[in-house]
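Student: With the sequence up front, the predicted model follows.
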Amino acid sequence: MSLNNIKTKLREERGFTIVELLIVIVVIGILAAITIVSFNNVTSKANTSNAASNAEAVQKVAESFNADNNRYPGTLADFTATANTVKLPSGVTVLISPTALASSNGKNSIVYKYKGASATTATGGSVNYWDFGTNAVSTTVIYVGDGKAGDTFVQIAS
């Protein structure tokens, strides 16, 4: 084997340069960053959707309670009484204040407030849930009974 053959052989077996490797690493890093941001957005939307679904389930429980008792729930016990024909979905917790909702896990917790002169004469209510996109109590309120925007709602008793 001659010296020229060895030099030609070495030129043919060249690997990647450090610049080429760095470019590949940067491109992979950019793609990973985009994927992570997208995943977090999808996760927060899914959690918010789950929380909204749980709030709608609580609305249905409150409507069912009204059908059975001729009034809307006014205490936490009203949601858990064994005499009720409709129960809260498994894992859903009714909380008494938005502050409690902010410190909870959010997607399985809701805040219910009643409308009326007292807990035993409630004529409606409102249901709030956690919005994971804004990390705050959702601005969307689900109303129960004759509750509507602008009404005064009272925190339920524990």
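Tutor: Good, I have the coordinates. Numbering: from 1, shown residues only.

Student: hey, let's count contacts and neighbours off CA atoms from now on
Tutor: Will do.

Student: Tell me where the chain has strands.
Tutor: In the chain, the strands defined using DSSP state E lie at 93-95, 109-115, 124-131, 136-137, 142-145, 154-155.

Student: Save these as JSON lines, and put in distance to residue 52 too.
Tutor: Formatted as JSON lines, the strands of the chain follow (distance: least, C-alpha to C-alpha, whole Å):
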{"stretch": "strand 93-95", "distance to residue 52": "13"}
{"stretch": "strand 109-115", "distance to residue 52": "9"}
{"stretch": "strand 124-131", "distance to residue 52": "6"}
{"stretch": "strand 136-137", "distance to residue 52": "11"}
{"stretch": "strand 142-145", "distance to residue 52": "9"}
{"stretch": "strand 154-155", "distance to residue 52": "20"}
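
Student: Second structure follows, compare the two:
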Amino acid sequence: MKNEHGFTLIEMMIVLVVISILLIVTIPNITKHNSKINDTGCEALTKMVQAEVQSYYMEHNEYPESTTDLEEESYITADQQKCTNGKELIITNGVVSTSGTENP
């Protein structure tokens, strides 16, 4: 019999089992942190829009009534009015905050 080089079926099965175990351990950890990642991104977006509110105030000597005013004046884009977790940004007396409800 010739000495052929290659992997046996057993070796391939062992590699697949190891990769499967790594995926089973890793995927739940990633999904568990997904909401924290979205919340952190929303906080960053809120701070960025707050800076744009201040810029708007410096130019117009009044605060915008809503994020729509900022969009119309090209301070923000339409997709920057809502966080990735679905919460909308609202402006009250020059302070940017998120709405309490999520809109998926």
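Tutor: Noted; the coordinates are in hand. Owing to the predicted nature of the structure, the values given are computational and were not obtained by experimental measurement.

Student: Of all the strands of structure 1, which one comes closest to residue 18 of structure 1?
Tutor: Nearest to residue 18 of structure 1 among the strands of structure 1 is strand 124-131; the distance by C-alpha to C-alpha comes to 46.2 Å.

Student: sorry, back to before: can I get the strands of structure 1 in a markdown table with mean neighbour count?
Tutor: Formatted as a markdown table, the strands of structure 1 follow (neighbours: other C-alpha atoms under 10 Å):
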| stretch | mean neighbour count |
| --- | --- |
| strand 93-95 | 21 |
| strand 109-115 | 26 |
| strand 124-131 | 26 |
| strand 136-137 | 16 |
| strand 142-145 | 20 |
| strand 154-155 | 20 |
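
Student: for the ones you listed, which one sits closest to residue 8 of structure 1?
Tutor: Here strand 124-131 is closest among the strands of structure 1 (C-alpha to C-alpha), at 65.4 Å.

Student: out of the strands of structure 1, which comes closest to residue 46 of structure 1?
Tutor: Among these, strand 124-131 comes nearest to residue 46 of structure 1, with 10.2 Å by C-alpha to C-alpha.

Student: Give me the neighbour count for the residue opposite residue 64 of structure 2 in structure 1 once aligned.
Tutor: Counting by TM-score structural alignment, residue 64 of structure 2 corresponds to residue 73 in structure 1. Neighbourhood size, residue 73 of structure 1 [other C-alpha atoms under 10 Å]: 28.

Student: which one is residue 73 of structure 1 nearest to, not counting chain neighbours?
Tutor: Nearest residue to residue 73 of structure 1, sequence neighbours excluded (C-alpha to C-alpha, 6 or more residues apart in numbering): residue 62, at 6.2 Å.

Student: contacting residues around the one you found?
Tutor: Residue 62 of structure 1 makes contacts with 72-73, 79, 144, as judged by C-alpha atoms under 8 Å, 6 or more residues apart in numbering.
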